[in-house]
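Enquirer: build the 3D model from these lines:
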Amino acid sequence: MPKSILIVEDQQVLREIMKEYLLDEGYRVLEASGGSRALALFQEHEIDLIILDIMLPELDGWSVCRRIRKKSNVPILMLTSRSDEDDTLLGFELGADDYVVKPCSPPILLARTRRLLESRHSRDSGDTLSGGAIKLHLPSRTITLDGKPCSVTHTEFEILAYLLNNKGIIISREQLITKIWGYDFDGDDRTLSSHIRNLRSKLGEYANRIVTVVRSGYKFEDQP
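Expert: Prediction:
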């Protein structure tokens, strides 16, 4: 079955351009011009990824992101203008996984979409990663802390999985950015810092398992 993508964008011309490119790639596309309609479609359909504009009528992108994150860890790719860096960081804090700058380049949009979808569905059945009380079940993309569920976003899961796969090894910021977002990433270090901060907050008493190595990067330690 083709992956289903929900485009939430109030500018019809831009929405139609994105839709055309995604359809050409074989994706199933649903559209919403406002936040309320987007939430309704999300409830009615099985959605694999959401492309979400920040500035929307009735209900803005932040509110849509916040409400969806209460129920799902579906990948969310936000659309933002180049001058909205603070808005982008707020989107990450609310649970967005990545962003594309408007007016967006269709090849970049497709690359980001493909990367999020492939990383979400490329895990082999039965795979588990663990670091002490932290356990990641890769097929279901779930995390438990001392056996209790811990809700994280798609990108937070990818970051933690990569660090756990390389326990005790210092991973540079550049390595993490390339692994999670690819070589075409046009953001800055604040994007990664925001995701690491959010992830540590969700890990609670185990936040210190993700160790910052000054001027080098990060590493995961079972007992820092």
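Enquirer: hey, let's count contacts and neighbours off CA atoms from now on
Expert: Fine.
Enquirer: state the distance from the most centrally placed residue in the chain to Asp24.
Expert: Residue closest to the average C-alpha location in the chain (Cα atoms, centre = their mean): Asp97, at 2.0 Å. The gap separating Asp97 from Asp24 is 24 Å, by Cα to Cα, to the nearest Å.
Enquirer: surely Val64 touches Gly35?
Expert: Yes. Counting by Cα atoms under 8 Å, Gly35 is a contact partner of Val64 at 5.9 Å.
Enquirer: of those two, who's got more company?
Expert: Gly35 (26 against 21; other Cα atoms under 10 Å).
Enquirer: secondary structure class for the closest residue in space to the more buried one that isn't next to it in sequence?
Expert: Setting aside the residues directly before and after it, Gly35 is nearest to Leu59 in space (Cα to Cα, 6 or more residues apart in numbering), at 4.6 Å. Three-state assignment for Leu59 (DSSP: H, G, I helix; E, B strand; the rest coil): coil.
Enquirer: residues touching Leu59, list them.
Expert: For Leu59, the contacting residues are 34-36, by Cα atoms under 8 Å, 6 or more residues apart in numbering.
Enquirer: same deal with Leu94?
Expert: Leu94 is in contact with 62, 65-66, 69, counting by Cα under 8 Å, 6+ apart.
Enquirer: please give the structure of this sequence too, so both can be compared:
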Amino acid sequence: MKKIMVIEDHKKIRDELCKFLIQNGYECLAPENFANIIELILSSAAQLILLDINLPVYDGYHICREIRKVSEVPIIVVTSRDTEIDELLAINLGADDFVTKPYNTQILLARIATVLKRAYHEAPPEKLLCGNFTVNLAKSSLEYRNMTAELTKNELKILTCLYEKKGVIVSRDELMRYLWDSELFIDDNTLTVNMTRLRRKLEETGLMNVIETRRGQGYIML
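Expert: Model prediction:
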């Protein structure tokens, strides 16, 4: 069980975030006294820090800078400050990611998982259990009851992206960035073709209405 420290001075936000993290399988530390916060972080053995910027005693930038002098513990800045300058400063000081409030909890959870995986080189799972069907990542296939459908690389990535954000609308732009990891290679028509083929394979294995289109917004896995 990974240990996450939440550095947040707003009690309601801190308590709700800790409750959410615990419900999703993490151990949570949430200090209320910020006088010796840097020493507390370093002695906590936390494996990831969720760090607000507007804090008493020291702001999040100072904390991030001091932590980075002696530790590589992953830091995700979670703040209501949403300018590009704020994000750039946080990243330049050593933060691993930058999330603005108010945030979607499922997206925050996905960001946490990504940062932890990158920091601790965790092996990805071979299978994803998506309700009543399974995505076999090792074999790039879809499994439902006694049916199996082979997936192309792009079909597998689309399904994985929607699974990671199940219940949340994923925009077409976000899907295309996930597919190609670069906005230089975005092709809207190619995404449409891949989505159509993926839906056909889902239906051919007996899975209907797994992916729903939200007009003008994107796609959602139900």
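Enquirer: tell me how the two chains score on TM-score.
Expert: In this superposition the chains share a TM-score of 0.53, using TM-score structural alignment, normalised by the length of the second structure; 136 aligned residues with a Cα RMSD of 3.2 Å.
Enquirer: number of residues surrounding the closest residue to Ile107 of the second structure other than its chain neighbours?
Expert: Computed as Cα to Cα, 6+ apart, the closest residue to Ile107 of the second structure that is not its neighbour in sequence is Lys165, at 6.6 Å. Around Lys165 of the second structure there are 17 other residues, counting by other Cα under 10 Å.
Enquirer: related to what we said a few turns ago, just the buried residues of the contacts of Leu94 of the first structure.
Expert: For these, a burial check counting by 16 or more other Cα atoms under 10 Å picks out 62, 65, 69.
Enquirer: as JSON lines, the residues you listed with distance to Ser4 of the first structure would be great.
Expert: Shown next, in JSON lines, are those (distance: Cα to Cα, whole Å):
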{"residue": "Trp62", "distance to Ser4 of the first structure": "21"}
{"residue": "Cys65", "distance to Ser4 of the first structure": "17"}
{"residue": "Arg69", "distance to Ser4 of the first structure": "18"}
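Enquirer: quick one: the strands in the first structure?
Expert: Using DSSP state E, the strands found in the first structure span residues 4-8, 28-32, 49-53, 76-81, 98-102, 128-131, 134-137, 142-145, 148-150, 171-172, 210-213, 217-220.
Enquirer: TSV for these, including mean neighbour count and distance to Phe157 of the first structure?
Expert: Converted to TSV, those look like this (neighbours: other Cα atoms under 10 Å; distance: least, Cα to Cα, whole Å):
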stretch	mean neighbour count	distance to Phe157 of the first structure
strand 4-8	23	20
strand 28-32	19	25
strand 49-53	25	15
strand 76-81	23	13
strand 98-102	21	13
strand 128-131	17	11
strand 134-137	20	8
strand 142-145	19	8
strand 148-150	13	10
strand 171-172	17	16
strand 210-213	16	13
strand 217-220	20	14
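Enquirer: in JSON lines, list these along with distance to Glu158 of the first structure.
Expert: As requested, those are exported to JSON lines (distance: least, Cα to Cα, whole Å):
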{"stretch": "strand 4-8", "distance to Glu158 of the first structure": "20"}
{"stretch": "strand 28-32", "distance to Glu158 of the first structure": "25"}
{"stretch": "strand 49-53", "distance to Glu158 of the first structure": "16"}
{"stretch": "strand 76-81", "distance to Glu158 of the first structure": "14"}
{"stretch": "strand 98-102", "distance to Glu158 of the first structure": "12"}
{"stretch": "strand 128-131", "distance to Glu158 of the first structure": "12"}
{"stretch": "strand 134-137", "distance to Glu158 of the first structure": "10"}
{"stretch": "strand 142-145", "distance to Glu158 of the first structure": "11"}
{"stretch": "strand 148-150", "distance to Glu158 of the first structure": "14"}
{"stretch": "strand 171-172", "distance to Glu158 of the first structure": "14"}
{"stretch": "strand 210-213", "distance to Glu158 of the first structure": "14"}
{"stretch": "strand 217-220", "distance to Glu158 of the first structure": "13"}
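Enquirer: show me the residues around the closest residue to Ile91 of the second structure other than its chain neighbours that make contact.
Expert: Among residues not flanking Ile91 of the second structure along the chain, Asp97 sits closest, at 7.0 Å (Cα to Cα, 6+ apart). Contacts for Asp97 of the second structure (Cα under 8 Å, 6+ apart) come out as 75-77, 91, 111, 115.
Enquirer: likewise Cys161 of the second structure?
Expert: Neighbouring residues of Cys161 of the second structure by Cα under 8 Å, 6+ apart: 175, 178.
Enquirer: what's the spacing between it and Ala149 of the second structure?
Expert: 18 Å.
Enquirer: got it, and Thr160 of the second structure?
Expert: Distance of Thr160 of the second structure to Ala149 of the second structure, given as Cα to Cα: 15 Å.
Enquirer: can you check Ile49 of the second structure too?
Expert: Between Ile49 of the second structure and Ala149 of the second structure the computed distance is 40 Å (Cα to Cα).
Enquirer: same check on Arg197 of the second structure?
Expert: From Arg197 of the second structure to Ala149 of the second structure the distance is 11 Å (Cα to Cα).
Enquirer: ranges for the helices of the first structure?
Expert: Ranges of helices within the first structure are 12-24, 35-44, 61-69, 85-94, 106-121, 154-165, 173-181, 189-203, based on DSSP state H.
Enquirer: figure out which of the ones you listed is closest to Leu145 of the first structure.
Expert: In terms of Cα to Cα, the element of the helices of the first structure nearest to Leu145 of the first structure is helix 189-203, at 7.6 Å.
Enquirer: how far off strand 98-102 does the closest one point, in degrees?
Expert: 150 degrees (axes from the mean of the first three to the mean of the last three Cα atoms, to 10 degrees).
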